[in-house]
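Student: Next one to model:
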Amino acid sequence: MSFSNSPGGEALDLLSRIAQKVQEETKVRLHRRNVERVLSAVMVSGDFWKIVDLSDLPVPAASGIVKELISEGLLFIDDKEDILLTQKGYDLIGELGIEPFVDYSCQACEGRGYPFYADKELYRTFVELAKDRPKAIRDYDQGSVTPETTVSRVLFIDSRGDLRGKDIIVMGAEDDLTGLAVALTRKANRVLVIDIDDRLIEFDNRIFKELGIDNAEAVVWDLRKPYGEDMLGQFDVFITDPPETFAAFRAFIGRGIATLRDEGCAGYFGLTLRDSSIFRWKEFQETLIGEYGTVITDIVQDFNHYMNWEYHPETKAAQIAPVRKNPTDIWYRSAWYRIETLPGFKRWNDPISDDVFYLDEEGSTT
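Tutor: Below you'll find the predicted structure:
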């Protein structure tokens, strides 16, 4: 096919057809600009996992687009498993004026706006303690963020007035040791860490005891189960990092909101574009605003940087990728959300019966 005989219409139609075909195959909702973002990413990196990172797409969608672009003769994979443009691909991006991906984010703070080194003592203490953390396991969809991310989370929370003198619950996210980091500041009034993984609970409680942190405790709990009445409306702040199915969203976020005391309380959590599409974000946001009665005050894109997990080769993401090469650099990132309760907000605390808790058509990294 020659793209030079039209002012872009035929080429745009091709990208739209690719988006539609991949959407039908993966059930991930897409549009033409998603394909353009993949092409922009390929212009700066041949590494598939970096392409996923730069294109901000769920892995099934990014993989499907790359495979379809290869089928159309626009991309190819070389013997090093790098994904590259063909001459036909260069002709296409030239006709459409697609430019390489650019990144102007601050390198010192890793794009967060909150440099982890602002509290050197907290950072050094946390890094030393985190060296002995239990390894992330697949059973609970675990994947630890970098120590720099965890410390930056705490600084962000403190900057929003949600740390000092507050009762804080950290739910189902202790593979990042965020609860431990909050407790290490000794600025909160109370810290409760709950997680399904007893290894993490034992780890935190041991450190709390060794360091004499008597206002923090860790307890085993499965968030698919409703809280007892003694947990509802008892905290000023919740922090969590949910899997991104709707069942998990309600279990982690809905139950987090249920623990908050009154209006003006805050919740913090991460949402990715690696396991969710922007269409799902819209539905999550509508739930937060329309059903739960909260407002989104902050979304910091790519705030959370995840270290590669050892079980990656066993995941659906690895199996559907167009290459067999494992990621070697950070590629899985999530946005950091802050929500605040409004007058009349709703506490959600129903049981979860959905068996699809960790994986669905958009999620693939478990």
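Student: use CA for all of it now, contacts and neighbours both
Tutor: Will do.
Student: Quickly note the distance from Val28 to Phe246.
Tutor: If you measure Val28 against Phe246 using C-alpha to C-alpha, to the nearest Å, the figure is 15 Å.
Student: These two: who's more crowded?
Tutor: Val28 (23 against 18; other C-alpha atoms under 10 Å).
Student: Could you verify my assumption that the more buried one touches Ala61?
Tutor: Yes - judged on C-alpha atoms under 8 Å, Val28 makes contact with Ala61 at a distance of 6.4 Å.
Student: To compare against the first, here's the next sequence to fold:
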Amino acid sequence: MSFSFDSAILEKVALRTKLSEGKEGVRLVLREIYQRGPIGTKSLARIVRIPIPIIAALRKELEAVDLISRNKHGAILTDDGVKFVEQILGFSFLEDLTCTSCSGTGIIFPLEHQRLLVKQTAFANRRPQPLTRLDQAFATPETALRRAYFLLKNDDLEGRSILLLGDDDLTSLAISLLPIRSHVTVVDIDQRLLDLISSIAKEESFDINCVPADLREPLPEQLQNKFDVVLTDPPYTIPGLELFISRALQALKPEENLHIYLAFAHRPPNQLHSIHSSLLAHGLALQQLIPNFNQYEGAEMHANTTFLAQLATTNETTILIPSSFKKDIYTGGISPTRTEYRCENGHIIPVGSREKVKTIEELKLIGCPLCGSKESFTRISRKKVN
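Tutor: Reported below is the predicted structural model:
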């Protein structure tokens, strides 16, 4: 081993990988590999709620110091790794305490679930390609149904007026599949999604009203102070969070103990503190927060999973952004990156908000600038830019 065989190795690995969770994050990764190994990178990232690229970097560092190795099934502790976690870290408990029926979400699907999942999957298969410039990453059909059941469990569906601020996940359709009475409104900036939801709603006789709107402007007057419940999955930035929460509060009736359901990316403690501070500044009470509730087909940077929080209005609730909002809310503007893709002919194309090609969707549309290929692009690197 390149490090001494003591707990200082955790701090050194954390520093080498620039892990925001510090040595405790490294310890948690080792604990999960100890309990579940061999385990794949994606599964490990989801469980510990650390982005996949960071888990990959951690894995390489832990391999370099001979604490873990890999087989065809994933990461596993070496003999020295087992000795380290048992003798130095004190690990011995191997049983997984996560509920096998609900996977820790608190939702056990009813008997009708499989039939509804088939329909929701068919709906989801009709979605257009996600727009990365809008931070779109589609939740799985099962996630959309899980959200619907969660709202139902919390008495926020039956007889309620529900607003979805953005619905690239098609949760409005999942709600409408349930054998209950509710009225659903969807607001989105993406007309493609509104057209799809409206089309399916017409086919299925669902009660869904679709309204195009850019939430950087105040909510349309006809939607203000009208709703019992709001569900939103905003851009995973603090400005995006604060804007969408303000619009949610504009939409809710001016009453206490009404609920906002917020899907948001898992963050290290310092960043999570900023999220909580923002929610408190809005005068909202955090009633529930369920990790790993939402699963995504994209969102690799967020380990393909986010939490779901239930927020309640109080007598101190306030709208922090009542008017137009001119700042960036999307990740590409706030934390710009430069991603390099390789086309099928080996050419390297930089993509990012400061590059000639802004998004992967644009690259696929126009093709490789050097050879015109549109068939296959492989991501080879991704870096933040100043």
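Student: Can you pull the TM-score for these?
Tutor: In this superposition the chains share a TM-score of 0.78, using TM-score structural alignment, normalised by the length of structure 1; 333 aligned residues with a C-alpha RMSD of 3.3 Å.
Student: Now the common contact residues for Val28 and Ala61 of structure 1.
Tutor: Counting by C-alpha atoms under 8 Å, 6 or more residues apart in numbering, the common neighbours of Val28 of structure 1 and Ala61 are Val22, Glu362.
Student: hang on, Ile169 of structure 1 in a helix?
Tutor: No - counting by DSSP: H, G, I helix; E, B strand; the rest coil, Ile169 of structure 1 is not found in a helix; it is strand.
Student: how far away is the aligned partner of it in structure 2 from Asp188 of structure 2?
Tutor: Using TM-score structural alignment to pair residues, one finds that Ile169 of structure 1 aligns to Leu163 in structure 2. Leu163 of structure 2 is 11 Å from Asp188 of structure 2, where distance means C-alpha to C-alpha.
Student: So for those two, which sits in the more crowded spot?
Tutor: Taking neighbours as other C-alpha under 10 Å, Leu163 of structure 2 and Asp188 compare with Leu163 leading, 28 against 19.
Student: who's in contact with that one?
Tutor: Contacts of Leu163 of structure 2 by C-alpha under 8 Å, 6+ apart are Val184, Thr185, Val186, Val187, Phe227, Val229, Val230, Leu231, Ala251.
Student: give me the element the alignment partner in structure 2 of Arg255 of structure 1 is part of.
Tutor: Aligned by TM-score structural alignment, Arg255 of structure 1 pairs with Arg247 of structure 2. Per DSSP states H and E, Arg247 of structure 2 falls inside helix 238-251.
Student: buried residues in stretch 43-50 of structure 2?
Tutor: Leu44, Ala45, Arg46, Val48, Arg49, Ile50 (16 or more other C-alpha atoms under 10 Å).
Student: Next one: Arg181 of structure 2 from Phe150 of structure 2, what distance?
Tutor: Using C-alpha to C-alpha, which is the criterion applied here, Arg181 of structure 2 is 16 Å from Phe150 of structure 2.
Student: and the counterpart of Tyr358 of structure 1 in structure 2, how many neighbours does it have?
Tutor: Using TM-score structural alignment, the partner of Tyr358 of structure 1 in structure 2 is Thr331. When neighbours are defined as other C-alpha under 10 Å, Thr331 of structure 2 has 20 of them.
Student: Would you confirm that Thr331 of structure 2 contacts Asp135?
Tutor: Yes - using C-alpha under 8 Å, Thr331 of structure 2 is in contact with Asp135, at 6.8 Å.
Student: that older thread, quick check on Arg181 and Phe150 of structure 2: which one has the bigger neighbour count.
Tutor: Higher neighbour count among Arg181 of structure 2 and Phe150: Phe150, with 20 against 14, using other C-alpha under 10 Å.
Student: For the more buried one, pull up the helix or strand it's in.
Tutor: Going by DSSP H and E, Phe150 of structure 2 is part of helix 141-153.
Student: Kindly confirm my reading that Asn209 of structure 2 is in a strand.
Tutor: Yes - with three-state DSSP as the criterion, Asn209 of structure 2 is part of a strand.
Student: so what corresponds to it in structure 1?
Tutor: Aligned partner of Asn209 of structure 2 by TM-score structural alignment: Glu217.
Student: Name the nearest residue to its match, ignoring sequence neighbours.
Tutor: Leaving aside its sequence neighbours, Glu217 of structure 1 sits nearest to Leu192 (C-alpha to C-alpha, 6 or more residues apart in numbering; 5.3 Å).
Student: On the three-state scheme, that neighbour is what?
Tutor: Leu192 of structure 1 - assigned by three-state DSSP - is strand.
Student: Is it correct that it is in contact with Ala218?
Tutor: Yes - using C-alpha under 8 Å, Leu192 of structure 1 makes contact with Ala218 at a distance of 5.8 Å.
Student: Neighbour count: these two, which is higher?
Tutor: Ala218 (25 against 19).
Student: counting contacts, what elements does the biggest helix by length in structure 1 pack onto?
Tutor: The longest helix of structure 1 (DSSP state H) is helix 9-26. Here helix 9-26 of structure 1 touches helix 32-42, helix 59-71, helix 87-96, going by 3 or more C-alpha pairs under 8 Å, 6 or more residues apart in numbering; DSSP states H and E.
Student: From the rest of the structure, what touches that helix?
Tutor: 3, 28-32, 34-36, 60-61, 64-65, 68-69, 92, 95-96, 361-362.
Student: Buried residues, it. List them.
Tutor: Here helix 9-26 of structure 1 shows Ala11, Leu12, Leu14, Leu15, Ser16, Ile18, Ala19, Gln20, Lys21, Val22, Gln23 as buried, counting by 16+ other C-alpha under 10 Å.
Student: Now render those as a markdown table, adding distance to Gly165 of structure 1.
Tutor: Listed next are these as a markdown table, based on distance: C-alpha to C-alpha, whole Å:
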| residue | distance to Gly165 of structure 1 |
| --- | --- |
| Ala11 | 58 |
| Leu12 | 55 |
| Leu14 | 57 |
| Leu15 | 53 |
| Ser16 | 53 |
| Ile18 | 53 |
| Ala19 | 50 |
| Gln20 | 51 |
| Lys21 | 53 |
| Val22 | 50 |
| Gln23 | 48 |
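Student: for structure 2, what spans make up the helices?
Tutor: Counting by DSSP H, the helices of structure 2 are 8-17, 22-36, 41-48, 52-64, 79-83, 113-124, 141-153, 171-177, 191-204, 238-251, 269-281, 331-334, 360-366.
Student: out of those helices, which comes closest to Phe325 of structure 2?
Tutor: Nearest to Phe325 of structure 2, of all those, is helix 238-251, at 7.7 Å by C-alpha to C-alpha.
Student: average gap between that closest one and structure 1?
Tutor: Once the two structures are superposed, the average separation between helix 238-251 of structure 2 and the matching residues of structure 1 is 1.9 Å (mean C-alpha distance after the TM-score superposition for structure 1).
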